[in-house]
Structure formats: structure tokens, C-alpha cells
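Asks: coordinates only, no sequence provided:
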């Protein structure tokens, strides 16, 4: 058994998947395996992966596109590590990412079964990069319940699944990712994780995330409804305690609507909404601008 299995789901990312693979194989912690799951790509992703001559790398291909959750689950099934780390194919890791996270977990008690880390975003827009640097969303929280609430309230950013390292036994208990989610797969997974484990944090930007454009509004809307329904008991408890859960998600969805040029839906969602963070006002303005000029 290797120490860590790295699962990289990908679909039509021939131009960037090599960077993700390199950043995984070049980790200072060498007792790893890397499982790339090609979710029925139609470009040259397979050729890029198979060009690597490294026994630690395994290529798995889906015959039909099944989505990111199913791709991660296929990677989990093929993995053998004591821990599982997830890396999106358009993201990259710093070389010491895994060693620092495992080091953090191995100094903690057994209730700490997963860790995340800091990240930095490379944006196409200089304005968005400036807002990222000046008005960061809260991060660096450790624990369980407080983190769970922060995620549902959209006041916390963990940087997506690329920042996570999780004990394999916990991944198995959770039965991996929920394949019914086309978006917000990492949110859903993390909420369930925090119901079973405490989450540790490494305070360093060990992940680089790249801007991947505007998500489809209808896809986001349906996934968000599914997400809030799945955890409706917690949402209701938070709402009764005076926290504006639904209102914050309405504001978040309004930004996506405006960015897609869906101004009527955006205006409707803004009614009765609440911004999760002051930076979201800047995000809303940029979304309106992009939607009008797209």
C-alpha cells in the first residue's frame, strides 16, 4: 500500500492536464500513486497521459461522460493509498503540498482525518485578481461544526477539492462523491465529511487554481437546489437561528445569472438576497458588466 493516492479527474483538458500530473509526480513525498480518470475526452488527453513513463501513474478512461463526481469515484476505486488527495486537472500543487498536510495530520489525534490548505488563484481579469488579494474570503478555520456552518453560509472558502487530503477509510465511509451533483460536488462532499471528522489546515498557498470561466446558470441553479435540499435540516436550523442561508445563496446565484446574461433571473434572485461577503458586491458588478458585454 502506498501512502497517498492522487486522483485527477479530467475531461478535454489536453492543454493543462500535464501540468497537474507534473505537480503530483514532483511531490517531495514520493510514496504516492497518481490515478488520472479521463471522463470520455474527445481531445488528445489520452496521448498526453500515456506519454509519461512513470510506474506511479495509472490511466483510467470512461467510455461515456459521467461527470466529475463519477470520475473521482472511479479514481478512488482504483487507488490503494492510506490517504486520498484530489487534484482537478486545471489546478497545480506546490512540491511540498502533500508532505506538509500529512505531517499536520500525523501530529493530531484520530478525530482529525482530513486536511486542507491555502491556495492562490490565477485570474484572467486583473480586476478580479485585485479583489482576490484585497478582500479574501475567510479561510484557515479548523474543526468540524463551525466549518460546516461556514460552508453552508458561503462565508468560507476552502479552495475546492484540490486542497483536500482525506484518510482512505473516511472516503470509504462517505462512499465517495455524490454522482447526482453536476456542480458544487466539493461543497457536498465536505459537508458530509465534517459530520464525521475534524478538518485540519496548513497555512500556506500550496495549490494554484486557474480561472475556468463562467459556469452555466441552469446547471448551477439545479445543483444549488439539490445541495440545499440535501442538507435542509441544517439549513432550517441555521435559518431559525437567524442566519441568512437562503438569502446568501440567492445572491450567489444572481451573480451567475448576470454573468450568463440572464438579467431577469438575476434581478429576481437579488430580491430578498444578502451578500455573503463584501467582495461579492464587486463580483456582482463584474458579473453584470461581463453579462452585458459577453
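Replies: Great, that's in hand. Quantities reported herein were computed from a predicted structural model and do not represent experimental measurements.
Asks: use CA for all of it now, contacts and neighbours both
Replies: Noted.
Asks: any chance you could map the strands in the stretch 1-150 of the chain?
Replies: With DSSP state E, counting those that start in this stretch, the ranges of strands along the stretch 1-150 of the chain come out as 4-10, 32-38, 57-61, 83-86, 92-93, 112-122.
Asks: skipping adjacent residues, who's closest to residue 19 in space?
Replies: Leaving out its chain neighbours, the residue that sits closest to residue 19 by Cα to Cα, 6 or more residues apart in numbering is residue 92, at 6.6 Å.
Asks: quick one: the one you found from residue 23, how far?
Replies: Residue 92 sits 6 Å away from residue 23, going by Cα to Cα, to the nearest Å.
Asks: state the number of residues packed around the residue nearest to residue 19.
Replies: 25 (other Cα atoms under 10 Å).
Asks: and the one 3 residues further on, by the same measure?
Replies: Look at residue 95: counted by other Cα under 10 Å, it has 18 neighbours.
Asks: what about versus this one:
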């Protein structure tokens, strides 16, 4: 491994998506940065992936297999345990990278000190093979330890991470049903800095069969992240209130109205000036259909009829 051309480990968990994972792998192999190792973790697919990947990519891809599905967090951690790179990155089996992503991120690392542990970028949506641009947010401050408490600061297909820091914080939390990436960024923000490459260099595929559209897992994941990091978040009442309000809104979308009212009440107790939560509570009693419409209109991305909920 060269100091100027460090090895990058790419870990891709996959289950029962042979056609999509092939396209994902092609987008990795087509990177302009070529000192990479690719590790696919077959998380209990009905038909083992290894023969297909061997036939398509020869020895270019290492395929590990879990005989039964253990979930994305476990699959990613298993791939990380087999990784040899100075840097590690994770890509879902339905997402894609643009060709210069890794080159630009490795270059960014080379221009900054070792205190930078994560280089991220923007991403756009991919729906029915058409790119749908989105508004990306980039932070100018390298220290995201406070900002990351408010919400996930960037998309999961974008960051490149110094493996030293990934190992230091213990990888992904397998107990979380969702939001595992956000939880990881919170923990990484305590030990290293973050740097943005301010371009969209990844594509998040929208097809409905993904956790961002699974409301119950999303609600439970956000509740667990809040509980896990509560001692820090409670120091910022507006942030705490926003968390409660967002969970309440998700509960409305899931038609869990008793739970929704509980979280909107907690939001107001945390921040009495949270007018939005007060309006939600009023609408809970007066007009739930209007409340749900407002949430879907202003807080949910709908792309070609598919709701993308973060």
C-alpha cells in the first residue's frame, strides 16, 4: 500500500437482489480510482451469490456468506472485519457511484490531516433509471459533533471513512432496526472531523423496497437512537423537541395516533415555543386527515409515486 495510493475497502451487503448488485458492482469497478478491494456479504440470499459473482467478476470480488439473514449491520461489520484498506466505505446493493467518487474523496483525504476521519459527498435519487436531482446540504465546519445530533448529516452511500476510526468506535450497532448509519456518524463525530466534497457523486435508488419506506422500523430506529444518545441531546432543548416532533410525525403517517400525541406532548414539554407540535396536537383532535396531508406534503419526498421517508 502506498501513502499516495492507499487501499480502499468497499463493503456491499446484499440479499436476493442479484441483478441490482451486479449494477452496483459495475459502478464500483468503473471507478477512476483503482486501488480497491471489493467485499460482498451475501446475507442469506435464497440463491447463493458467490457463483454468480465469480462468473461475472472472476476474482475481482470477494464474496462472504451468512447462511441465514442477520441484517445489514451485521453484514457490514462482517465485511469490515475482512477489510484490509486504509479507508473503508459501505454501499447498499441497490445504490450506485459516479466514476470519480473515490478519486475525489481520497484526494480530499490527502490534503487534510489525520484528524479528518470521514469525507462525504452529495447524492441524487435514481428512479426507473432516471436521475432525480436533490438539494444536498454540506457543512462548512469539520466538527459535526453537535450538528449530527440533530439528524443524519449525509446519505449512507456517500462517506469514505478512515478504517482506524471505524474500528475505534466499534462499527455499526446491530441492535438498531434502522438509522444504523446515523448512529455511526454520531459516534465518529466524537473522535474525528468530517470533510465534504461538495458534489453529487452517488445515486440512491428509489424503488419502494427499502428501509426508508418502512415506517415502523424507521420509528423504532429513531426512538432507539434518541434513547442511546439522550444524555447529549437533552442539552439542546430545541434539538430534543425536534426529535420528538419528527417521531410524532412518523407515527401520524403510520396511523399510530396515541403514540403520536405522546411525542408531540413531549416536544412541547421540551420546548414550549414549538408551535409546530402545538398545531399537530390541535389537528390530532380536530382533523387528522389534514394533519397527515400536511406531513406528506412538506416532510416526505415523493418520487414517481414512491414515498422516501428519512
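Replies: Perfect, thanks for sending it. For clarity, every value in this text was computed on a predicted model and none was experimentally measured.
Asks: can you give me the TM-score here?
Replies: The TM-score (TM-score structural alignment, normalised by the length of the first structure) is 0.81; 274 aligned residues with a Cα RMSD of 3.1 Å.
Asks: with adjacent residues omitted, what lies nearest to the counterpart of residue 239 of the second structure in the first structure?
Replies: Taking TM-score structural alignment, the alignment pairs residue 239 of the second structure with residue 245 from the first structure. Among residues not flanking residue 245 of the first structure along the chain, residue 153 sits closest, at 5.3 Å (Cα to Cα, 6+ apart).
Asks: list the contacts of the one you found.
Replies: 243, 244, 245, 248, 249, 276 (Cα atoms under 8 Å, 6 or more residues apart in numbering).
Asks: might you report the residue contacts of the last one?
Replies: With contact set as Cα under 8 Å, 6+ apart, residue 276 of the first structure has these partners: 153, 154, 155, 248, 251, 252.
Asks: next, give me the two most distant ones among those.
Replies: 155 and 251 (12.4 Å; Cα to Cα).
Asks: who's more crowded, those two?
Replies: Taking other Cα under 10 Å, residue 155 of the first structure and residue 251 do not tie; residue 251 has more neighbours (24 against 16).
Asks: do I have it right that residue 129 of the first structure meets residue 123?
Replies: Yes - shown here, residue 129 of the first structure and residue 123 form a contact pair, counting by Cα atoms under 8 Å, at 5.7 Å.
Asks: need the longest strand for the first structure.
Replies: The single longest strand within the first structure, with elements called by DSSP state E, is strand 198-210.
Asks: which residues does the match of residue 239 of the second structure contact?
Replies: Contacts of residue 245 of the first structure (Cα under 8 Å, 6+ apart): 152, 153, 235, 238, 239.
Asks: for residue 13 of the second structure, see how far away the counterpart of residue 103 of the first structure in the second structure is.
Replies: For residue 103 of the first structure, the aligned position in the second structure is residue 107, judged by TM-score structural alignment. To residue 13 of the second structure, residue 107 of the second structure is 26 Å away according to Cα to Cα.
Asks: check the alignment and tell me where residue 228 of the first structure lands in the second structure.
Replies: By TM-score structural alignment, residue 228 of the first structure lines up with residue 226.
Asks: which residues touch that match?
Replies: Residue 226 of the second structure neighbours (Cα under 8 Å, 6+ apart): 233, 243.
Asks: and with 6 Å instead?
Replies: Residues near residue 226 of the second structure by Cα atoms under 6 Å, 6 or more residues apart in numbering: none.
Asks: do a quick rundown of the helices in the stretch 1-150 of the second structure.
Replies: 18-29, 50-57, 72-81, 101-110 (DSSP state H, counting those that start in this stretch).
Asks: to residue 298 of the second structure, which of the ones you listed lies closest?
Replies: Per Cα to Cα, nearest to residue 298 of the second structure of the helices of the stretch 1-150 of the second structure: helix 72-81, 29.6 Å.
Asks: hey, where'd the helices end up in the stretch 201-310 of the second structure?
Replies: Taking DSSP H, counting those that start in this stretch as the criterion, the stretch 201-310 of the second structure carries its helices at 215-228, 230-233, 237-253, 257-270, 275-286, 288-299.
Asks: mean deviation of the shortest one from the first structure?
Replies: Mean deviation of helix 230-233 of the second structure from its aligned counterpart in the first structure after superposition (mean Cα distance after the TM-score superposition for the first structure): 1.2 Å.
Asks: columns distance to residue 142 of the first structure on top of the strands of the stretch 1-150 of the first structure, output as a markdown table?
Replies: Output for the strands of the stretch 1-150 of the first structure, formatted as a markdown table (distance: least, Cα to Cα, whole Å):
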| stretch | distance to residue 142 of the first structure |
| --- | --- |
| strand 4-10 | 22 |
| strand 32-38 | 26 |
| strand 57-61 | 32 |
| strand 83-86 | 18 |
| strand 92-93 | 21 |
| strand 112-122 | 9 |
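Asks: of all the ones you listed, which one comes closest to residue 197 of the first structure?
Replies: strand 112-122 (5.8 Å).
Asks: that closest one packs against which elements?
Replies: strand 165-167, strand 198-210 (3 or more Cα pairs under 6 Å, 6 or more residues apart in numbering; DSSP states H and E).
Asks: of the ones you listed, which stretch is the most buried?
Replies: strand 165-167 (a mean of 24; mean count of other Cα atoms under 10 Å).
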